[in-house]
Every structure is written in structure tokens, then in C-alpha cells.
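Based on what follows, work out the 3D shape:
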Amino acid sequence: MSEPLLELRNLRKYFPLRDALGRRRGAVRAVDGVSLSVARGTVLAIVGESGCGKSTLGRLALRLIEPDVGSVLFEGEDLRALSPAALRARRRDMQLIFQDPFASLDPRMTVGAAIAEPLRLHRIIPRSGEAARVAELLERVGLRPEAARRWPHEFSGGQRQRIAIARALASNPRLVIGDEPVSALDVSVQAQVVNLLADLIRDLGLTFVLISHDLGVVRHIADRVAVMYLGSLVEEAPAEALFAAPRHPYTRALLAAVPGRGLRAPPLEGDVPSPIAPPPGCRFHTRCPHAEAICREQVPALTGEAHRAACHLQDRLPPAPPLREAEPGGERLRRLQSFFQPAGSDA
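Sure, this is the predicted structure:
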């Protein structure tokens, strides 16, 4: 494995709950002791149900949210130890693509001004070169340079997300985190934007963290996959190994839920426990069809090397059922793109 660009060590973030008088009445355990590393030039996907803490983890990695405990290392440098000025300088190397392209662009700024903003903040190029750089970025994401003079409300959702991607690339970052970057888009547009991201990752040599619940997209572009449940990491593995032989019952349940192409596995029963008071032992035991007494009493350690899982029973579980036959994710995306979007038009 190549050298880690980003390392997360035992990150924890609890959001306090207070009553009407401001007194603390508990906390939401959004991220609870997560350790991960992202190798330089690779794509790590973080997956899980809504509320599992994956978006919070992405913001902790960029220090947009301050962790309660733990370290965030970028190229071996602890971001938590940086002064505000040093952190601001570091932000040039780390960018975020937000989920909602309608909310992430300032309606009072033209597209060109929005893309040029990071160029000015970090003083990357002279003002005289901004227009050429903005035009280059727009063309790279599949839009015409004339788009720089228009306003965000004049574009479709897919076009806005392309603009948001161009803005994220403006500072030539080494790390980009995409927080559900296609979930707010129509299916046909999703296909185009995912293919665009895959091309950019390859052509620019980006290190990319994809936060997503769409396992079809994950399978298409991820090198490694980390699975979260109730704020904790339950499995991490190379993408091919995780899809072929998942070791945690929760990962199997996620794959079984993929329409038309999941594992032949029993569906989950029951509701997700409250992150305010997660169950003792393995947090998944209340929904796990294989749970035993030890699962209700002891917290499982995340064990393994290239393929890690946090399950007491991983060595005794029956073999994972095979994936249903389905066309590869990339072919599906390209087929959707060609079907829904006429050649020569932009989404």
C-alpha cells in the first residue's frame, strides 16, 4: 500500500443535548473512536445508513468540526496542532464537495466569482490570470467558459454540481472529500457526474474520500471501503474483497439491500438504536440474525490487516452468499448516461 496521505486516529465527536434551561441531558455519539488511513492516490468510500456518522467523520477529517478526542494527520502533520493561520494555509490542499449543489453556491455570486474565490483566498495566481484559470476549470468539468458570467440559478442540478466540483479543484488540492456528491441528482445525471469524478481522480491523481450510501457508485470508483454503524467502524477492506466476501453481518445486510444486485441474505429487522444510548456490547447485536450472548456483553475489536472487521463471530459465520448476477457498475452508469442524456448536451 502507498504512503498514507490522511490518517484518522481514534476520533470521537459527541454532540451535547440540552434542555430548555441549557442543562446537559446526554449526547449524540456521532463518531465514537474511529481510526482510518487513506493512501495517497486512492479512493476510500465510507458507507452506512443515514445517521451512522459518515458525514460528521468527513468534516472532522477537514477540521470543519473539532473532534473531542483523537488526531487528524495530513502528510504526518497533526491538523489539531496547527494555528489558525497555518490551518488556513493547509486548507488549500484539502477540499470538500457538498451534497446539495443548490445550497453550496452563493446565489449572489456569478459562477466565475465562486470558482475564483479560492484562487484569491490562497493567492494562487495573479488577478490577471483568474479568468483563464476559471475557463480551464469549467471546460475540465464539461461546461463552456461562457458559464462564468452566469448565475447559479440559471443552471440545472447536474450543472451546479459540476460547478461545485470545479470550485473544489481550483486550489489544486491533494485531498478531496465528496459528501454524497450525487445523491441529490437525477439518476441519469448521477451517471454523468460519477463518470466525471472517476476521470478527474484518474487524470489528476487525486486522493478521494467518497461518503455515500449508493453501493453501486462505490463499487464503480472505490479502492477501499469502510463501513460505519452507529458512529463506529465495523468493517474495512479493499473494495473487491468486501463485495466478494463481506465479514460483518451489517455489511452483508447493506449489500442485500441493493435492488436487483445484492447478496441473497435475510433482510434486517428492527430499527436502528438511538445514538444517544447505543446498546452495550456489539452495537449491531439488536438487529443481527447471528447474535450470541458474547455479542450483547463485549465490544468486538476491529481485527485483521488488509481486511478488518469488528465481529465476535466473523470466523464462524456461514460463507457470504454470492452477489446476484448484474452488469458491472461502470457499464450500468454509462448505459444510463447514453440513454437519458443526448450526445452533445450537458447536465
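
For the rest of this, base every contact and every neighbour count on C-alpha atoms.
Noted.

The helix or strand hosting L197: which residues count as buried?
Using DSSP states H and E, L197 maps to helix 187-204. Using 16 or more other C-alpha atoms under 10 Å as the test for burial, helix 187-204 gives 188-198, 200-201.

Might you report the residue contacts of V227?
V227 sits next to 46-48, 233-236, 251 when contact means C-alpha atoms under 8 Å, 6 or more residues apart in numbering.

hang on, it is in a helix, isn't it?
No. If the criterion is DSSP: H, G, I helix; E, B strand; the rest coil, then V227 is strand and not within a helix.

How much space separates it from T56?
Distance, V227 to T56, using C-alpha to C-alpha, to the nearest Å: 14 Å.

again, but for P107
From P107 to T56 the distance is 26 Å (C-alpha to C-alpha).

repeat for A89
22 Å.

Show me which of the two is the more surrounded one.
Per other C-alpha atoms under 10 Å, whichever of A89 and T56 has more neighbours is T56, with 18 against 14.

Show me where the stretch 101-250 of the chain has its strands.
175-179, 207-211, 224-229, 232-238 (DSSP state E, counting those that start in this stretch).

Mind putting those strands into JSON lines with distance to E117?
Output for these, formatted as JSON lines (distance: least, C-alpha to C-alpha, whole Å):
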{"stretch": "strand 175-179", "distance to E117": "17"}
{"stretch": "strand 207-211", "distance to E117": "22"}
{"stretch": "strand 224-229", "distance to E117": "33"}
{"stretch": "strand 232-238", "distance to E117": "36"}
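
of all the ones you listed, which lies closest to R40?
strand 207-211 (5.6 Å; C-alpha to C-alpha).

any idea what K13 is structurally, helix, strand or coil?
Once three-state DSSP is applied, K13 turns out strand.

Before we compare anything, build this one as well:
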Amino acid sequence: MTALLEAKGLVRHFPIRDALGRAKGAVRAVDGVSLFVYRGEVLAVVGESGCGKSTLGRLLLRLIEPDSGTLHFEGEDLRALSASALRKRRRRMQLIFQDPFGSLDPRMTVEAAIAEPLKLHGLHKGRERERVAELLSRVGLRPELARRWPHEFSGGQRQRIAIARALASEPELIIGDEPVSALDVSVQAQVVNLLAGLIKELGLTFILISHDLGVVRQVADRVAVMYLGKIVEEGAAEALFRNPRHPYTRALLAAVPGQGQKPAMLEGDIPSPVAPPSGCRFHTRCPFAQPYCREVEPELDGLTHRAACHFQDSLPPAPPLREAEPDARLRHLQSFFDRETTP
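Below you'll find the model as predicted:
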């Protein structure tokens, strides 16, 4: 099976400069990441804040340029495209931002915001208004709201509008950068349900960037775990949740509410991405670290379930997780839905 999107060895460092503009170091935000995503699947990229997952999402769309590495979409080298060719290719790749308040232009009506990609790519000429109405209905908003301004909507409604705008160009791939983390808990449930339904209905390929493992377990087919700019574990979602092979993944899963486990206590602070530790980057906080871990950096090892840990095959069994149950936040709450979609 050919991957829809494939990245190899992506690197992006952000230079740190002093008051005179002289470079004095760099933040190693993404430091050699390779991943792939197949057509029609949901890949979740998870990790603590500052691990580089949002930067990775922008690199995958070439919203920021990598320092090195390769990036292919449908077999085409995205890094070799000119600005005009990349703009055309981006019709098939869209991003949903975390902040629904900052992602919409306050000077544009909802209709103008959603119609903008239609006009840019020459889609549905002569019936843009009808298409905007269709998209609003698809995300659970009344079409007559199209002429209102962004400030007239709640956070959940704005995120629905942002989703409608992302769908306007009829993309194959959507990257959601923490698409529900800025929303109220009850509204998160509605938006996650909406995204899950759209992914299934439209056959979308989706990359979910999130720190919420409860949501990830409900919607993801595969999971990639990031730590300090690198992927430390990657595999099918259910296999990774049932049998995490990296100590960092175990600590993340143990902290998921409602699992009946005592959260793993990680010693020490998160190292700085300016000067990451030698060897395994997690060894400063790992309860299983050995002297070898400080000296040699592990590679992602395995076939369908890979982990970057020298001792992944000799670690004690991970505590079992409870069977996956529908998260209370993912249940359809009609009363909240009515309140959210009716200003």
C-alpha cells in the first residue's frame, strides 16, 4: 500500500539570537522525524506541550520550511514545488487550527470566509453561495447564519465554521492541530463527534495532533508519540494502548483519567530542546534507564509497532488499561448541541 503522505528525516531548528542578532543556539523543535499516513486513516501525533508536534504539522504542509528531510504527497516531492504549484497542491491539504477565535478574519463574514477557498481554486463557479450553505449544514450550522460575523458566534460554532472552510476545497488530507483543546468540555464532545462523522462520511485522511489520549483512543487508527522533537513510539492505536513499548508512552497512558492506575511518577524536569540529553533523550526521566542509554541513541525498532528503546523487549509488563469505552465527552448531548448551534 502506497502512503498518501510520507516524510523522512524532517528537521527544523529555530535559531536563538542575542540582542545583537548573533546566533547563540537553536531550539531543536523537530529533529529527524519520519512518518507516513495511508489514505483514509486517522494518525494521531501525541506528546507533552513543547515536544514539537505542532511544528511537525506545519512542516507536513510546508507552512514552514524544513531545514532538511524529504516530504512527498501522493508521490510528489512537495519540497521541489514552486510557490504557485504548492498553492494548487494545497487544495488537497488543509489545516484546522487550535484557536477558533484567531483562525477567522474578523473583517470577513462567515460566507466570505468559507467562499474564499472556492474562489481561490475556482470551485463551484456561479454557485458559491449554495455551496457555503451546504457546508454550513454539514457541520451542523444553519445556512442563514452565513452573513453573520465571527464575533457573533461561540467558540464551538467558530470551530465548526473553521471545519467548513477546511472542507471547502474538497481536500484529501486534513491536519487538526489540537482542534478541540480550546473549547469547553461539552462542546469538545460535539466537535469530536462531528470530525469523526466527517472522516467516515467523506473518506478523509486525518492527522490529529493532540495531548488528549482519551480522544485519541476513540478516533485514531495509528498513534505516533513524540518526545523532544523525535518520535519515540509508533503503531496501531489499540496495540499501542494495550502494550506500550516505550517508558514515556507508559507514563502518558498511566495519566489518562479513569484508567484505575496510579500515575507514573517521572523524575526530573523536561530537558531543554536547546540542549537535549545525549543518547536516549528520555533517559533523564526514565525509571528503567541504564548507563548504555546515556551513551547510545536508540532507533525506532520493530515492524508494525516500533519503539525507540534499547530495552523494550525486557521491560516488565505494562499495567493493563480498561476496555475502551465511549468517553463521556464524546457522547452526543442534544441539549448542549441545541444551545451551541442556535445563537
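
Could you tell me where the helix holding L197 of structure 1 falls in structure 2?
Counting by TM-score structural alignment, helix 187-204 of structure 1 lines up with residues 185-202 of structure 2.

mean shift of that stretch relative to structure 1?
In the superposition against structure 1, stretch 185-202 of structure 2 averages 0.2 Å from its aligned positions (mean C-alpha distance after the TM-score superposition for structure 1).

ok, residues contacting that stretch?
Stretch 185-202 of structure 2 has contacts (C-alpha under 8 Å, 6+ apart) with 40, 139, 156, 159-160, 180-181, 204-206, 215, 219, 328-333, 336-337, 340.

Which of these fall within helices?
Residues of the contacts of stretch 185-202 of structure 2 located in helices (DSSP state H): 156, 159-160, 215, 219, 336-337, 340.

count of neighbours near the closest residue in space to R18 of structure 1 that isn't next to it in sequence?
Beyond its immediate neighbours in the sequence, the residue positioned closest to R18 of structure 1 (C-alpha to C-alpha, 6 or more residues apart in numbering) is R24, lying 4.3 Å away. By other C-alpha under 10 Å, 11 other residues sit near R24 of structure 1.

Would you quantify the distance from R24 of structure 1 to L17 of structure 1?
Where L17 of structure 1 is concerned, R24 of structure 1 sits at a distance of 6 Å (C-alpha to C-alpha).

Please name the residues that touch the nearest residue to L57 of structure 1 once chain neighbours are set aside.
Take L57 of structure 1 and drop its neighbours on the chain: the residue closest to it by C-alpha to C-alpha, 6+ apart is V31, 6.6 Å away. By C-alpha under 8 Å, 6+ apart, the contact set of V31 of structure 1 is 11-14, 53, 56-57, 230-232.

can you pull the contacts of the most centrally placed residue in structure 2?
The residue lying closest to the centre of structure 2 (C-alpha atoms, centre = their mean) is I209, at 1.6 Å. Each residue near I209 of structure 2 by C-alpha under 8 Å, 6+ apart is listed here: 44-46, 53-54, 57, 175-178.

any idea where the helices of the stretch 51-200 of structure 2 begin and end?
Here the stretch 51-200 of structure 2 has its helices, by DSSP state H, counting those that start in this stretch, at 53-60, 83-89, 110-121, 128-138, 155-168, 185-202.

Out of those, flag the one nearest E297 of structure 2.
helix 53-60 (20.3 Å).

Which residues does that closest one contact?
Helix 53-60 of structure 2 has contacts (C-alpha under 8 Å, 6+ apart) with 7, 29-30, 45-47, 64-66, 71, 175, 177, 209, 226, 229.

Nearest to F97 of structure 2, out of these: which one, please.
Nearest to F97 of structure 2, judged by C-alpha to C-alpha, of the contacts of helix 53-60 of structure 2 is D177 at 5.3 Å.

okay but that closest one is in contact with Q98, surely?
Yes. With contact defined as C-alpha atoms under 8 Å, D177 of structure 2 reaches Q98; the gap is 5.4 Å.

burial count for A347 of structure 1?
So A347 of structure 1, with other C-alpha under 10 Å, has 22 neighbours.

cool, G216 of structure 1 as well?
G216 of structure 1 sits with 19 neighbouring residues when counted by other C-alpha under 10 Å.

That one maps to what in structure 2?
G216 of structure 1 maps onto G214 in structure 2, with residues paired by TM-score structural alignment.

check contacts around that match.
Each residue near G214 of structure 2 by C-alpha under 8 Å, 6+ apart is listed here: 256, 327.

how does it look with 10 Å?
Contacts here follow C-alpha atoms under 10 Å, 6 or more residues apart in numbering; on that basis G214 of structure 2 touches 253, 256-258, 324-330.

same deal with I231 of structure 2?
Residues in contact with I231 of structure 2 (C-alpha under 10 Å, 6+ apart) are 30-35, 45-47, 51-53, 224-225, 299-300, 306-308.

Any of those residues buried? List them.
30-35, 45-47, 51-53, 224-225, 300, 306-308.

Now for A168 of structure 1: which residues touch it?
Neighbouring residues of A168 of structure 1 by C-alpha under 10 Å, 6+ apart: 92, 94-98, 115, 118, 137, 162, 175-178.

how about it, what's its partner in structure 2?
In structure 2, A168 of structure 1 lines up with A166, judged by TM-score structural alignment.

if we can go back for a sec, let me know the secondary structure of the residue nearest to L57 of structure 1.
strand.

likewise the one 3 residues further on?
When classified by three-state DSSP, V34 of structure 1 comes out as strand.

Contacts only, for it.
Contact partners of V34 of structure 1, counting by C-alpha under 10 Å, 6+ apart, are 8-13, 57, 70, 228, 231-234.

Please, which helix or strand holds S278 of structure 2?
Short version, using DSSP H and E: S278 of structure 2 is in no helix or strand.

residues contacting the counterpart of it in structure 1?
Mapped onto structure 1 by TM-score structural alignment, S278 of structure 2 lines up with P280. P280 of structure 1 is in contact with 286, 295-299, counting by C-alpha under 10 Å, 6+ apart.

Distance to P246 of structure 1 and neighbour count added to these, as a markdown table?
A markdown table is the format used below for those (distance: C-alpha to C-alpha, whole Å; neighbours: other C-alpha atoms under 10 Å):
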| residue | distance to P246 of structure 1 | neighbour count |
| --- | --- | --- |
| T286 | 19 | 17 |
| C295 | 18 | 21 |
| R296 | 21 | 16 |
| E297 | 23 | 13 |
| Q298 | 22 | 13 |
| V299 | 19 | 15 |
